[in-house]
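# build me a model:
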Amino acid sequence: MKRFLASLLVTLASSGAACSTHAAEVHVAVASNFAAPMQKIAMAFEKKSGHKTILAFGATGKFYAQVKHGAPYELLLSADAATPARLVAEGLALPGSAFSYATGRLVLWSAQAALVDARGAVLGNGGYAHLAVANPRTAPYGAAALEVLKKLRLLDGVKNRLVQGENIAQTYQFVKTGNAALGFVAMSEVYRGGALIGGSAWVVPSSLHAPIRQDAVVLAKGAANPAARELAAYLRSDEARRIIRFYGYE
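Predicted coordinates:
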């Protein structure tokens, strides 16, 4: 009996060692608009793979600068397609590893239930003090917001009312807390399963701005980490796509 127990303990110990050998950590830089779905995706991925995901959320432009300066990220989920392509061209990401994981939607949103009408006419009515947008230099959603205002010929009229968030998450917070009456935010922040979860909103027609194509890429620091490649593959799975669609992405 003692020999059996000893043998069993050795077997369990070696099995545990094998599991820990195959499990890995992956450091992921995630555009702030994708924070909510990525947290769900990471949980599902960890359960399925045994790997651990370490997520950082922020503006795509800031992540680009951090990667250039040696940040330990192994996978980047960008809010645009240009940044991953640039990182590949500069030798900071793996050639052939970039792919589109989502197409974002821009929404004019207010925490006030009746402020934003179904066509966004409130933008030209002037019944608000501040309009929040993300920094267009570092956040693709901010660049899209300015493009919309230019196409509607409203930019000059609202320039003095603009308040700028460092990224789309901070922009959303400005509106949520009432520091700005309305703002351009990511659809993923205010919709779930196609339904608005509070306030009032106008889903901006995609014809008013360039597509917000969001690409992911395996960074050079993740080249030898199987968890980085596995997470990139999981983002293209049916399970991940269901989560992505639930948060309003195409």
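
# going forward, measure contacts and count neighbours with C-alpha atoms only.
Fine.

# nearest the middle, which residue of this structure would you pick?
In the chain, the residue lying closest to the centroid (CA atoms, centre = their mean) is Phe34, at 2.3 Å.

# surely that one meets Ala169?
No. Taking contacts as CA atoms under 8 Å, Phe34 lies outside contact range of Ala169: 9.3 Å.

# show me what contacts the residue nearest to the residue nearest to the centre of the chain when sequence neighbours are not counted?
Among residues not flanking Phe34 along the chain, Ser188 sits closest, at 7.2 Å (CA to CA, 6 or more residues apart in numbering). Applying CA atoms under 8 Å, 6 or more residues apart in numbering to Ser188 gives the contacts 33-34, 36-37, 105, 247-249.

# selection in PyMOL covering whichever of the residues you listed are buried, please.
Buried residues within these, by 16 or more other CA atoms under 10 Å, are selected in PyMOL with:
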select buried, resi 33+34+37+105+247+248+249
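
# for the comparison step, fold the sequence that follows:
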Amino acid sequence: MQKIYRSLLATLVLSSVSTGALAKDVTVMISGGFKAALEKLAPQFEAKSGDHIILVSGPSMGKTPQAIPARLARGEKADVVIMVGDALKNLEKDNWIQPGSRVELADSPIGMVVKQGDPKPNIQKDSDLRTTLLNAQSIAYSDSASGRYVSSQLFKKLGIEDQVKEKAHMIERTPVASEVAKGKYAVGFQQVSELLPVPGVTFIGELPEDVQYITRFAGAVVAKAEHRQEGKALLDFLSSTEAQNTIRATGMRTVKVEQPVKQPDTVQ
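The predicted model follows:
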């Protein structure tokens, strides 16, 4: 009987060692818009796969050394990138991405915050948003996709570009909401999924739909990834139906799948 117990114990130990040896560290370079969703979903993926996710944060674009393209260019290792879809296209063109590995993950609208405790302005209509921005002492926006839209298009659409240019400021790398929480700026714009996790601010709402800008987030396996299969498995999980409730809870929208055009029936 004692031999049987020893044999079972040895089997369990070997099984544990084998499982540990098979587990992989999947390194994900990720920009802020999808980070909150992945942080919530990572434990589910790790429990199912046995692999471990390592997050490396950085903007999808911009001049900061922490930006994902800059990290890859200087040789930092990653298995997966998750970032703004347009920026991912540039990585695809430069052959940083494994061909055919791109997966659409979520759509992210732009929203606005004020410092917690400050009066809550109305931004439901274009005219309300216009008045709010004209009255604001200062305006902050990001250096990524949402900020580029705010600075180059939103102000023009509202007809206030000249009036706000002296008080509108681009925030590099740092989450916009954290600067608003410190009282450095009166209002802040960024993707909703990047605003909601930050303490010390009040989320006012999304931009009115007719001046809204949706940022697509997508992921892909890096061309030089050490763990390609595990990276693909992660992206498949993040784009699955079971992940959508969590994704929407972080302020993003499920990617709408375009339905094929139905062909007319052939007359026999």
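
# where does the TM-score land?
For these two chains in superposition, a TM-score of 0.87 is obtained (TM-score structural alignment, normalised by the length of the first structure); 241 aligned residues with a CA RMSD of 2.2 Å.

# picking that back up, switch the contacts of Ser188 of the first structure over to JSON lines; also include distance to Arg241 of the first structure.
Output for the contacts of Ser188 of the first structure, formatted as JSON lines (distance: CA to CA, whole Å):
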{"residue": "Asn33", "distance to Arg241 of the first structure": "16"}
{"residue": "Phe34", "distance to Arg241 of the first structure": "13"}
{"residue": "Ala36", "distance to Arg241 of the first structure": "14"}
{"residue": "Pro37", "distance to Arg241 of the first structure": "10"}
{"residue": "Arg105", "distance to Arg241 of the first structure": "16"}
{"residue": "Tyr247", "distance to Arg241 of the first structure": "10"}
{"residue": "Gly248", "distance to Arg241 of the first structure": "11"}
{"residue": "Tyr249", "distance to Arg241 of the first structure": "9"}
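
# among the contacts of Ser188 of the first structure, which ones are in helices?
Judged by DSSP state H, helices contain the following of the contacts of Ser188 of the first structure: 36-37.

# pick the one among the contacts of Ser188 of the first structure closest to Gly165 of the first structure.
Comparing these against Gly165 of the first structure with CA to CA places Asn33 closest, at 12.5 Å.

# you'd agree the closest one is up against Thr171?
No. Applying CA under 8 Å as the test, Asn33 of the first structure and Thr171 come out as separate, 10.2 Å apart.

# that's a helix at the residue nearest to Phe34 of the first structure, yeah?
Yes. Counting by DSSP: H, G, I helix; E, B strand; the rest coil, Ser188 of the first structure is part of a helix.

# distance of the aligned partner of it in the second structure from Phe203 of the second structure?
Counting by TM-score structural alignment, Ser188 of the first structure lines up with Ser193 in the second structure. Distance, Ser193 of the second structure to Phe203 of the second structure, using CA to CA, to the nearest Å: 11 Å.

# equivalent analysis for Ile214 of the second structure, please.
In this view, Ile214 of the second structure and Phe203 of the second structure are 18 Å apart by CA to CA.

# what are the ranges of the strands in the stretch 151-268 of the second structure?
Ranges of strands in the stretch 151-268 of the second structure, per DSSP state E, counting those that start in this stretch, are 168-171, 187-191, 201-206, 215-221.

# can I get those in JSON lines including mean neighbour count and distance to Ala47 of the second structure?
Shown next, in JSON lines, are the strands of the stretch 151-268 of the second structure (neighbours: other CA atoms under 10 Å; distance: least, CA to CA, whole Å):
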{"stretch": "strand 168-171", "mean neighbour count": "18", "distance to Ala47 of the second structure": "37"}
{"stretch": "strand 187-191", "mean neighbour count": "28", "distance to Ala47 of the second structure": "29"}
{"stretch": "strand 201-206", "mean neighbour count": "20", "distance to Ala47 of the second structure": "33"}
{"stretch": "strand 215-221", "mean neighbour count": "25", "distance to Ala47 of the second structure": "21"}
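
# can you list contacts of stretch 147-163 of the first structure?
Contact with stretch 147-163 of the first structure is made by 123-124, 129-133, 146, 180, 208-209, as judged by CA under 8 Å, 6+ apart.

# scratch that, stretch 215-225 of the second structure
So stretch 215-225 of the second structure is contacted by 33-34, 77-86, 88, 95-99, 101-109, 145-146, 191, 228, 231-232, 235 (CA under 8 Å, 6+ apart).

# which residues in the first structure does that stretch align to?
Alignment of stretch 215-225 of the second structure against the first structure: residues 212-222, by TM-score structural alignment.

# now do the matching stretch: distance to the chain's middle.
Here the centre of stretch 212-222 of the first structure is set off from its chain's centre by 12 Å, with CA atoms, centre = their mean, to the nearest Å.

# mean deviation of the host helix or strand of Thr19 of the second structure from the first structure?
Element membership for Thr19 of the second structure, per DSSP states H and E: helix 2-22. For helix 2-22 of the second structure, the mean deviation from the first structure after alignment is 1.7 Å (mean CA distance after the TM-score superposition for the first structure).

# what's the following helix or strand after that helix?
Heading C-terminal from helix 2-22 of the second structure (DSSP H and E), you reach strand 25-30.
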